[in-house]
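Asks: take a look and give me a structure for this.
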Amino acid sequence: MNKKIGLYFGTFNPIHIGHLAIANHMVEFSDLEEVWFVITPVSPFKKKSSLLDNHHRLEMVYKATEDYEKLKPSDIEFKMEPPYYTVNTLAYLEEKYPENQFALIMGEDNIKGFHKWKNYEVILERNNLYVYPRISSGNIVDDLKNHPKIHHVDAPIMEISASFIRKSIAEGKNIRPLLSEKVWEYIDSMNFYK
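Replies: Prediction:
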């Protein structure tokens, strides 16, 4: 069965309601049937102290999505060798799930630099991009502006950042409304970001 799946890449450190709102909007208001949250692994060479280990971020994505049958966590990049290039991940997924059609989900701000991605032409040749609006998106490179494979989805603008959430937790602020209940409980019980 041919399924259209949107891939939403990120560190999800932590996953918050902005991520969920955008992913859910994509499956409800575009032709995507599922969204997979592809968790970017920690590079052993670039370990940032604020970045939680892979399994903790995967667990949070699992907890955040378990009540949404069309949203799924994906640890596909954990099984791959660095460096993690999107073009390689797509090739790996297409080989593993040949019956599915994969598309990328990204914010308008990422389209600006998309022409600098490794083999971006190959990605555009083989995959669609679903772009959601950002306040600070800047100018899109002209040849990508009206590209037939780039679909602008009028999703709600969610300017919530994971770094703001981490900083706020460290400062003892109550930011529970920005996280799903299960993710908040996990972060709190594990004493993360303090």
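
Asks: use CA for all of it now, contacts and neighbours both
Replies: Fine.

Asks: now do the SS call for the residue located most distally from the centre of the chain.
Replies: Most distant residue from the mean C-alpha position of the chain: G172, 26.7 Å away (C-alpha atoms, centre = their mean). When classified by DSSP: H, G, I helix; E, B strand; the rest coil, G172 comes out as coil.

Asks: could you measure it against S189, distance?
Replies: For G172, the distance to S189 (C-alpha to C-alpha, to the nearest Å) stands at 14 Å.

Asks: now K47
Replies: 23 Å.

Asks: likewise S168?
Replies: 16 Å.

Asks: between the two, tell me which one has more neighbours.
Replies: Using other C-alpha atoms under 10 Å, the more surrounded residue of S168 and S189 is S168, with 15 against 9.

Asks: how about the contacts made by the more buried one?
Replies: N174, I175 (C-alpha atoms under 8 Å, 6 or more residues apart in numbering).

Asks: before we move on, which element is it in?
Replies: In the assignment (DSSP states H and E), S168 maps to helix 162-170.

Asks: would you mark the buried spots in that helix?
Replies: A162, I165, R166, I169 (16 or more other C-alpha atoms under 10 Å).

Asks: please generate a structure for the following sequence too, so the two can be compared:
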Amino acid sequence: MESHSPTRVVLLSCGSFNPITNMHLRMFELARDHLEDTGQYRVVKGIISPVSDGYHKKGLIEACHRLEMARLATENSDWITVDSWESLQPEWVETAKVIRHLHEELVTEQGTDYVDTVKSAKKRRVEENSFESSSYHRKRGDPQLMLLCGADVLESFEVPNLWKPEDITEIVGRFGLVCVTRSGSDPLKLVHKSDMLWKYRKNIHLVNEWVTNEISATHVRQALRRCRSVRYLLPDSVLHYIQQHELYSSESEQKNAKVVLAPLQRHMDASTS
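Replies: Model prediction:
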């Protein structure tokens, strides 16, 4: 009987990383352990993609700082890297588009290994233009890109106008989702509640964090504003960078306070046009 090697997986985490914390990094380790424990996957890379300034989230400091902190946080990792493409865009880019972009980059990196790269590229374009999870198949050797997130992202799928339904379908149905649970969340209930998530439930990997870790970037910023210690909540190199550049103050927390979050604004504009 022919044995199949595990599917190579690249984990992608998109978010504000404002600032990046030890929990953000811990999620990658938890997800890798969970996936590899199934015997079906081998995680070969992790990617952190900070959102651009165009997201307009309250308290979001400049992308150049968030990008550098992410780089500092991952400098000792032999498999987690930082990608700057999303953060450098002048406007907010939908997560589905970020995943597509990075997936194309991964496939391009693999291109020289294919016997017929032109044929495979045409096939990918056809698959992208007519997405149906049941008809989408990766070419042998292509890594599978999965979105890594916390339970809050899964919960946000239910927020009106925050996500386009077709984007959720593409992310979950085509690529796959790895969700790390947190205390008080019930992601399985959310999956059961949604017909769309239930349809693609086999592409959703729920990871239990038994060692409770509730580090929140929001609470870190609050502590910094109050001159409280945040050591051991984030890498020392990130803390030194924050102190050096005097980031996170009462003033910075009010940034974008009167601006509508980019996805909400975009979807409102679309509905009125």
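
Asks: re earlier: give me the nearest residue to the residue farthest from the centre of the first structure, chain neighbours excluded.
Replies: Distance criterion C-alpha to C-alpha, 6 or more residues apart in numbering; nearest residue to G172 of the first structure, sequence neighbours excluded, is K194 at 7.9 Å.

Asks: my guess is the one you found contacts A170, does it?
Replies: Yes: contact criterion C-alpha atoms under 8 Å: K194 of the first structure and A170 qualify, at 4.3 Å.

Asks: residue boundaries of the strands in the second structure?
Replies: 7-15, 41-50, 80-82, 144-150, 177-180, 204-207 (DSSP state E).

Asks: including distance to T117 of the second structure, could those strands go into TSV?
Replies: Shown next, in TSV, are the strands of the second structure (distance: least, C-alpha to C-alpha, whole Å):
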stretch	distance to T117 of the second structure
strand 7-15	19
strand 41-50	22
strand 80-82	26
strand 144-150	18
strand 177-180	28
strand 204-207	30
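
Asks: please identify the most buried of these.
Replies: strand 177-180 (a mean of 25; mean count of other C-alpha atoms under 10 Å).

Asks: residues in the first structure aligned with it?
Replies: Taking TM-score structural alignment as the measure, the first structure aligns residues 129-132 with strand 177-180 of the second structure.

Asks: how close does that stretch sit to the second structure?
Replies: After superposition onto the second structure, the mean distance of stretch 129-132 of the first structure to its aligned counterpart is 0.7 Å, using mean C-alpha distance after the TM-score superposition for the first structure.

Asks: can you give the contact residues for that stretch?
Replies: Contacts for stretch 129-132 of the first structure (C-alpha under 8 Å, 6+ apart): 6, 22, 103-108, 111, 149-157.

Asks: same check on stretch 244-257 of the second structure?
Replies: H56, K57, K58, G59, L60, I61, R221, L224, R225, I242.

Asks: now with 7 Å?
Replies: H56, K57, K58, G59, L60, I61, R221, L224, R225 (C-alpha atoms under 7 Å, 6 or more residues apart in numbering).

Asks: what residue in the first structure is paired with R71 of the second structure?
Replies: Using TM-score structural alignment, R71 of the second structure lines up with Y62 in the first structure.

Asks: residues in contact with the nearest residue to its match once chain neighbours are set aside?
Replies: Ranked by C-alpha to C-alpha, 6+ apart and with sequence neighbours excluded, the top spatial neighbour of Y62 of the first structure is P73, at 5.7 Å. Residues in contact with P73 of the first structure (C-alpha under 7 Å, 6+ apart) are W36, F37, V38, L58, V61, Y62.
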